[in-house]
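J.: Sequence isn't available, so here's the structure alone:
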């Protein structure tokens, strides 16, 4: 009996040192982006740059994810120090920090990859015994939304200059011009982008006018984002690179659209954005891939569409063209940083930030 009593005491003692489970529906977790909360305990992250922020105490932290395809990558920052999670298919707990000092710590989880890599259910955190969540960081007051393609997603941005563009490990939305700009402006960002997408035609059977209103970024689907739930002060549209390739180089549209039709297609999409966000300042960007190289007509299409909207009375819209620098692949981090610097200054001047 003494042995059994001693064993019971040991077991009870072991429970004292058990980890602390934090459910995904904990009110102290701060979510950003188009996230599917149909089940509050199992939110689904699919868009690039969607994030979870928190403050916590405890000497260790683990993250539990249930990944759809086993293709997603996530950044996990503990006090600004990054760890990358390569998500395995299915449910798995990832130990991301241990041996942390006593006191408060900051957590930020961001989705590096995008909808074509599938959705990921966030199932919660595991803290060391005695750890707890603290009140989250204050919400940023400025909101900015980006509509774009692989450039905005950050495709290949962490690849060497002479490396391939397509490796999933080298796609990091956190270091895209969009995310860098948002941080520089102290703004909360929604990044509505998809590699390969265009306005008139894409490398797959749907375009941004089909895709921009979805809650889920996993392919073309019937989900619906509630635009009234989050309103941007500034919108950046960076599209037409894939249209240039598929129309001019690949000859995928027949009959070949003339200049007026290309301008009208772009203007029609931007007018949809304007109808959703009547007070936002809209920045129509292009670049910095070969759609902006010398002799290209595509910057002119964007400028003309914007001029037509301004002539129609819309004065809260303008154009920025990121300069072509001769690099043949997707922009690398240094080019994203340079474009972010240009865009940040532009928005500060135009939006009064």
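T.: Sure thing, it's come through. All figures in this text were calculated on a predicted structure; none of them were measured in a lab. Numbering: from 1, shown residues only.

J.: Please make it C-alpha for all contacts and neighbour counts, starting now.
T.: Will do.

J.: now the end-to-end length of stretch 253-264.
T.: By C-alpha to C-alpha, to the nearest Å, the extent of stretch 253-264 from end to end equals 16 Å.

J.: now swap in stretch 107-116 and tell me
T.: The first residue of stretch 107-116 is 26 Å away from its last residue (C-alpha to C-alpha).

J.: Against that first model, consider the following:
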């Protein structure tokens, strides 16, 4: 007989991703947020609630380390079968991850886990020895990491946490990971020069880039409890959209008249004044990251989708190290595997696998 457990009654489980600290229900904000259980029994069901106006939530299920299913979550409450007909005596490791990023432009986007049903017992899920936090844009959100290469629609089904370099790096290093990412965002501005699409402005909150009263009520804007989960390394993959801003028109807020633009010179090079503004934003973010993560290694990476700004980022990281005396920060350029592009001309699964190999090797060196 199946027994139903409110999610906060399960006890033996692991939560993945930055959350509001509440398990009744568990609200999943970020890419690759979710939960993990070890459970006996022949069946396991999950009650979830979904909502959206523009982009629906998607989830992936991994059982005993293998990715076995992926599906859209519709509006309203629903029970989803995670497995059935299994040997009731064996222990199954089940991990559910949110495939879709936090949706800054859809305040109705929602994914919550309310309860589990099983005829088995829950057993402890051990913590990993290593913790990694990833901060990034559409690449870290897994945009285009699933789907045919010719796909161009900006839709939720073309995002994949399981095909994401950050999750793959965690698998390679046997690490727990947290992802904070948003398509189009940068260090100083978004791809279109919008200064409100800058990640440092929301880093200190649980999920500060979300809007709407419901997200506020769910604790998206509460100060994150950094002491509860300190990463051994913070990997920052930002700069791709800042580079795009240098080739985009001036951003203008029609209501306030506010404008902003990162400019290029007539010969196509970066305007030195604006490039310096970008570098100062990199340095300021590193200071903030160090304040919140005093013992973490800070590794800034870029290059999976163009490397034009890599020299400027490398210089800024070195300047930060020199001025602060911080010896646990550096820059690392990832390979732009053009032949491994996926949907929406973003890195495909193969490109993410390559980045994960490169990054795991680099982090192993840095953290040893």
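T.: Yep, it's here. Bear in mind the structure is a predicted one, so any value in this text is a computation, not a measurement.

J.: Give me the buried positions along stretch 85-98 of structure 1.
T.: Residues 85-88, 91, 93-94, 96-97 are the ones in stretch 85-98 of structure 1 that count as buried (16 or more other C-alpha atoms under 10 Å).

J.: got CSV for those residues, with distance to residue 308 of structure 1 and secondary structure too?
T.: CSV is the format used below for those (distance: C-alpha to C-alpha, whole Å; DSSP: H, G, I helix; E, B strand; the rest coil):
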residue, distance to residue 308 of structure 1, secondary structure
85, 46, strand
86, 46, strand
87, 46, coil
88, 48, coil
91, 51, strand
93, 52, strand
94, 51, strand
96, 51, strand
97, 53, strand
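
J.: how far away is residue 348 of structure 2 from residue 131 of structure 2?
T.: 25 Å.

J.: Give me the more crowded residue out of the two.
T.: Ranked by neighbour count (other C-alpha atoms under 10 Å), residue 348 of structure 2 and residue 131 place residue 348 first, with 28 against 20.

J.: Tell me which residue of structure 1 lines up with the more buried one.
T.: Using TM-score structural alignment as the criterion, residue 348 of structure 2 maps onto residue 332 of structure 1.

J.: quick revisit: which one of the buried residues of stretch 85-98 of structure 1 is nearest residue 351 of structure 1?
T.: Nearest to residue 351 of structure 1 among the buried residues of stretch 85-98 of structure 1: residue 85, at 36.2 Å, using C-alpha to C-alpha.

J.: ok, now which ones touch the nearest residue to that closest one once chain neighbours are set aside?
T.: Sequence neighbours aside, residue 74 is the residue nearest to residue 85 of structure 1 in space, at 5.1 Å (criterion: C-alpha to C-alpha, 6 or more residues apart in numbering). Residue 74 of structure 1 makes contact with 84-87, 109-113, according to C-alpha atoms under 8 Å, 6 or more residues apart in numbering.

J.: Residue 125 of structure 2 now?
T.: By C-alpha under 8 Å, 6+ apart, the contact list for residue 125 of structure 2 reads 12-14, 36-38.

J.: Next one: the equivalent of it over in structure 1 relative to residue 105 of structure 1, how far apart?
T.: In structure 1, the residue paired with residue 125 of structure 2 is residue 137, using TM-score structural alignment. Shown here: residue 137 of structure 1 relative to residue 105 of structure 1, a distance of 11 Å by C-alpha to C-alpha.

J.: tell me, what's touching those two both at once?
T.: residue 55.

J.: what's the burial count for the closest residue in space to residue 112 of structure 1 that isn't next to it in sequence?
T.: Spatially, and ignoring its direct neighbours in sequence, residue 112 of structure 1 is nearest to residue 172 (4.4 Å; C-alpha to C-alpha, 6+ apart). For residue 172 of structure 1, the neighbour count with other C-alpha under 10 Å is 27.

J.: Much appreciated, bye for now.
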